[in-house]
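Peer 1: From the sequence below, what's the structure:
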Amino acid sequence: MSKDHLSEGTKFYNDVLSFFDYAASFTKHPKGLLEQIKVCNSVYETNFPLRLDNGDYEVIRAWRVQHSHHKLPVKGGIRFAENVNADEVKALASLMTFKCALVNVPFGGAKGGVKINPKKYTDRQLETITRRYTTELVKKEMIGPSIDVPAPDYGTGPREMAWIADTYALLRPGINALGCVTGKPLSQHGIRGRKEATGRGVFFALREAVSVKEDMDKLGLSVGLEGKRVIVQGFGNVGYHAALFCQEGGATVVGISEYEGGVYDPNGLDIADLFKHRLETGSLLNYKNAKNITPSNSLLEFECDVLIPAALENQIHEGNAANIKAKIIVEGANGPVTADAEKILLAKNVLILPDFYANAGGVTVSYFEWLKNLSRVSFGKITKRYDLMENTRIIQAIESSTGVAVSADLRRLIEKGADENDLVNSGLEETMITAYHQIRETLVQHKDIQDLRTAAFVSSINKIGVAYIESGIFP
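Peer 2: Alright, predicted model coming up:
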């Protein structure tokens, strides 16, 4: 089959394998170990019936892929999309392995997919599909707090995760049952900060990248986010929060696109207000002074400093890469830049923050939720009040020794003990900062590596290789 006739999922998977093979050439691991790291450990496909309201039946096709068992449990989201296929799920599961290793989250990689368009089903039907899919995974021992822990992805959210948790708890009751899935509603022992985690992680990744003067000098950009013109493709959970945090961080978000079209304003968009506009009208279009852009993907080629593709894979490809004007691309989505496009962009001196680093915020905070579920206590619950009292005593001591009263605003800021949201965001920030500099360190150490994606792959492969070797599987 020619390259042009491959499905998008197969192209995506082939790109992941190509990136891996290239990065592996910079490591010293034996061929057999590299092959074990590369291949998917388990690929499960299931088909089950859904009874429709008219009495007919529809067969639902679904997958769960566990890529690597070098660490357990494995971790990865479940997407509901009508174009999902086995190769796409394999690619996403593979990226989850490298993502977890890169940011030092102790999971192997996994991913799930159900081949439906959720907009075409009622809430009752979606609940039936979700619960049946969970049951199929339970039957094959492919879900559980110590086995495989799913999470939300494209087309799913906290509601679906609650259905999964409830179904699992009914079939496998136990004290840790709620740890079988993350991204749950707060009422079902989810965690604060999870909803915005991936978008916040994208922001932290960009903020850290633009703080390195040496790299910004090469791009002809100033250090810092202030004044950087940003375009975001996708205005779902990831795109919205990435845009919002970038704006709050000092960047000027000049363009946003979605499936119905895009909007562009060189003076900057008000992200929170644009979100409200879309809720009220059902569309991004016709927003205040912004110019409507159709087709929406043409906005990728507009003038900007930073481009954040936060929609689906294969959005920047061989056909449009030469027209991309951004100097920095932050991959908020999985696989938005094809391998062929990346070659063109690197030749143009574009800095690409790879997906399995840039969008690692979700799995990082999912890890915190999993720990919360296993420990059965909220972060900050034990220490917050103690910290508040200790900080109050420190302020009183300062006031007593200096004779100067601390202002009310400063007192509130200092006294406040860290709650769950504070600790989650702090942990996420530390994770993204540390991982970025590990990637750059790998880049510096390997003079033949010219891009962050290869450096990130090398870093991940080395960590996974050590885990396999020290497990005794590859002595």
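Peer 1: alpha carbons only for contacts and neighbour counts from here, please
Peer 2: Will do.
Peer 1: What segments of the stretch 201-350 of the chain are helices?
Peer 2: For the stretch 201-350 of the chain, helices defined by DSSP state H, counting those that start in this stretch occupy the ranges 213-219, 237-248, 271-281, 339-347.
Peer 1: number of nearby residues for residue 119?
Peer 2: Around residue 119 sit 11 other residues, with neighbours defined as other CA atoms under 10 Å.
Peer 1: returning to that earlier point: just name the most buried of the helices of the stretch 201-350 of the chain.
Peer 2: Scoring those by mean neighbour count under mean count of other CA atoms under 10 Å gives helix 237-248 as the most buried, with a mean of 23.
Peer 1: For residue 368, which of the helices of the stretch 201-350 of the chain is the nearest?
Peer 2: Minimum separation from residue 368 across those (CA to CA) falls at helix 237-248, 18.6 Å.
Peer 1: Now do the closest one: which elements does it pack against?
Peer 2: helix 197-209, strand 229-233, strand 252-258, helix 271-281 (3 or more CA pairs under 8 Å, 6 or more residues apart in numbering; DSSP states H and E).
Peer 1: possible to save the ones you listed as CSV with distance to residue 453?
Peer 2: As requested, the helices and strands packed on helix 237-248 are exported to CSV (distance: least, CA to CA, whole Å):
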stretch, distance to residue 453
helix 197-209, 13
strand 229-233, 20
strand 252-258, 25
helix 271-281, 29
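Peer 1: I'd assumed residue 295 was in contact with residue 285.
Peer 2: No - the pair residue 285 and residue 295 fails to qualify as a contact (CA atoms under 8 Å) at a distance of 11.6 Å.
Peer 1: Give me the common contacts of the two.
Peer 2: 261-262 (CA atoms under 8 Å, 6 or more residues apart in numbering).
Peer 1: Please generate a structure for the following sequence too, so the two can be compared:
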Amino acid sequence: MSGHQEYSFFGAVEQSFDKAAKFTNWDLGILEQIKQCNSVYRMHFPVKIGDKIEVIKAYRVQHSHHKTPCKGGIRFSTSVNLDEVMALAALMTYKCAIVNVPFGGAKGGISIDPKKYTAYELEKITRRYTHELIKKNFIGPGTDVPAPDYGTGEREMAWILDTYMSMKPGEIDALGCVTGKPVTQGGVRGRREATGLGVFYGIREVCAMPDIMQKLGLAMGVAGKSVVVQGLGNVGYHAAKYFREGGAKVIAIAEYEGAITNAAGLNEEEVFQHRKKTGSILNFPGATNLASSNDALEMACDILIPAALENVVNGDNAPRVKAKIIGEAANGPLTPEADEILAAKGVLVVPDMYLNAGGVTVSYFEWLKNLSHVRYGRLEKRFTENQNKDIINQIEGLTGKKVDDNAKEKIEHGADEVDLVYSGLEETMINATREIIDCWKKNPAIPDMRTAAYVVAINKVATSYNELGIFP
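Peer 2: Presented below is the predicted three-dimensional model:
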């Protein structure tokens, strides 16, 4: 990081916002309202850890109430601070707007290192945090719906749900107070891989646009492209998996202990198992170690997927980045300085604020499932199967030819919950990609795809505010 002044993540989000606001013609007051965080809740609460009492610092920020409930993850990390939580909450507002998910943005965080606590201690901290949120009405299916983020997962969401339900007995939609839950607790199938799959759908759509690929000097489609993935957490792992299955070659994977590369391609599951066994991705059979994980960011490749933490590509290393396309799977992996440098080099940066919206999109499907109290596909799966069987029988009868068994199985198949979730996610990512690119094409003065994405988001949020008539 170049060290003139302290980097502010929220400041970087505001900078991107201002850059885009110039390409809209909204009243300055509305723009100012959209930029601000509506509600910021900072709390300290005591939890007994071992035989000592620890004071835990935590946050919940509701950035925008132009649509309710607010929606956003909860992260457990020592890096959690107010600036970060505010920035992530703002990104959630813009993200939901772009992908047409009717939520306002929010974010939460607890400033701890989860590795230093037992499961029982983490449960106590999570339940106490939920308790604090309930007291101030900062959680509920119609007000604010948290989800997993860095350092949290299904287990923590189940604790949040249980705490909420025990404090609000008989609330019929209580299951909708949090998403990313285990499937047995009202979760939805496909939620775990949603963000990584969404990243893949978004990049695949960009790679299917002839004019953009021509400009980058790349062939159409994902197949055959070289990909570097930074981060092998939930998002990085699934992004790597779908790119590999889509015919791309994952030539390097980076984690905080270092990076490995293999020009013939890596299999994310094998690397994951190797890391589980040895505690590191290094020394993976058939791969070459790189001294620093940052070296992977500077490798020659078609697509770079930073899927770990913020500002990993900054003013210092951006000039050395050789990727043609950068897909921001993490939140805020590029600083505004990096944006300028990469845009000048003709690199296409596909921005986080919509590219990693797979998580919130599928969270939205989970929330709808909780409110409708019925599993997706339960009502129509068998009906579709029976109908498709009839159609095949009719065709076979009319033509006197048999349909191949594999084809038959494929055609007859009625949609399961996970099929519907994937299909809804694919639809969402394709539409959002096209909308952003169209906005960019209509206004060639817009410098990059991130700014175009912000323009789309600002227009949607501002329209909402305007139509609500909330300006007395």
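Peer 1: TM-score them against each other, please.
Peer 2: The TM-score (TM-score structural alignment, normalised by the length of the second structure) is 0.98; 471 aligned residues with a CA RMSD of 1.2 Å.
Peer 1: Tell me which of the helices of the stretch 201-350 of the first structure sits nearest to residue 310 of the first structure.
Peer 2: helix 237-248 (5.3 Å).
Peer 1: which residues of the second structure does the closest one align to?
Peer 2: Counting by TM-score structural alignment, helix 237-248 of the first structure pairs with residues 234-245 of the second structure.
Peer 1: Any idea how far the longest helix seen in the first structure is from the middle of the chain?
Peer 2: Counting by DSSP state H, the longest helix found in the first structure is helix 420-445. Its chain's average C-alpha position is 14 Å from that of helix 420-445 of the first structure, according to CA atoms, centre = their mean, to the nearest Å.
Peer 1: The second structure: matching residues for the helix or strand following that helix?
Peer 2: Per DSSP states H and E, the first helix or strand lying C-terminal to helix 420-445 of the first structure is helix 452-471. Counting by TM-score structural alignment, helix 452-471 of the first structure pairs with residues 449-468 of the second structure.
Peer 1: How about stretch 99-118 of the first structure?
Peer 2: Under the alignment (TM-score structural alignment), stretch 99-118 of the first structure falls on residues 95-114 in the second structure.
Peer 1: Quick check: end-to-end length of that stretch?
Peer 2: End-to-end distance for stretch 95-114 of the second structure, by CA to CA, to the nearest Å: 27 Å.
Peer 1: what's the matching residue for residue 282 of the first structure over in the second structure?
Peer 2: In the second structure, residue 282 of the first structure lands on residue 279 (TM-score structural alignment).
Peer 1: what about the strands in the stretch 251-400 of the first structure?
Peer 2: 252-258, 261-264, 291-293, 306-309, 328-330, 351-353 (DSSP state E, counting those that start in this stretch).
Peer 1: Save the ones you listed as CSV, and put in distance to residue 369 of the first structure and mean neighbour count too.
Peer 2: CSV is the format used below for the strands of the stretch 251-400 of the first structure (distance: least, CA to CA, whole Å; neighbours: other CA atoms under 10 Å):
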stretch, distance to residue 369 of the first structure, mean neighbour count
strand 252-258, 30, 27
strand 261-264, 35, 24
strand 291-293, 39, 18
strand 306-309, 27, 28
strand 328-330, 25, 25
strand 351-353, 26, 23
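Peer 1: which residues of the stretch 51-200 of the second structure fall in helices?
Peer 2: Counting by DSSP H, counting those that start in this stretch, the helices of the stretch 51-200 of the second structure are 82-98, 119-135, 154-167, 194-206.
Peer 1: buried residues in the third one?
Peer 2: The neighbour-count criterion (16 or more other CA atoms under 10 Å) identifies 154, 156-165 as the buried residues of helix 154-167 of the second structure.
Peer 1: For the residue lying farthest from the centre of the second structure, give its distance to residue 412 of the second structure.
Peer 2: Here the second structure reaches farthest from its C-alpha mean at residue 400, the gap being 49.7 Å by CA atoms, centre = their mean. Using CA to CA, we find residue 400 of the second structure at a distance of 19 Å from residue 412 of the second structure.
Peer 1: and if you look at residue 141 of the second structure?
Peer 2: Taking CA to CA, one finds residue 141 of the second structure at 37 Å from residue 412 of the second structure.
Peer 1: before we move on, what about residue 450 of the second structure?
Peer 2: Distance from residue 450 of the second structure to residue 412 of the second structure, counting by CA to CA: 42 Å.
Peer 1: neighbour count winner among these two?
Peer 2: In terms of neighbours (other CA under 10 Å), residue 450 is the more surrounded of residue 450 of the second structure and residue 412; the figures are 24 against 18.
Peer 1: in terms of contact, does that one touch residue 348 like I think?
Peer 2: No - counting by CA under 8 Å, residue 450 of the second structure stays clear of residue 348, with 9.6 Å between them.
Peer 1: Which position in the second structure pairs with residue 129 of the first structure?
Peer 2: So, by TM-score structural alignment, residue 129 of the first structure is matched to residue 125.
Peer 1: who's in contact with the residue lying closest to that match once chain neighbours are set aside?
Peer 2: Excluding its sequence neighbours, the residue lying closest to residue 125 of the second structure (CA to CA, 6 or more residues apart in numbering) is residue 47, at 6.5 Å. Contact partners of residue 47 of the second structure, counting by CA under 8 Å, 6+ apart, are 53-56, 124-125, 128.
Peer 1: mind running it again at 10 Å?
Peer 2: Listed by CA atoms under 10 Å, 6 or more residues apart in numbering, the contact set of residue 47 of the second structure reads 53-56, 121-122, 124-125, 128-129.
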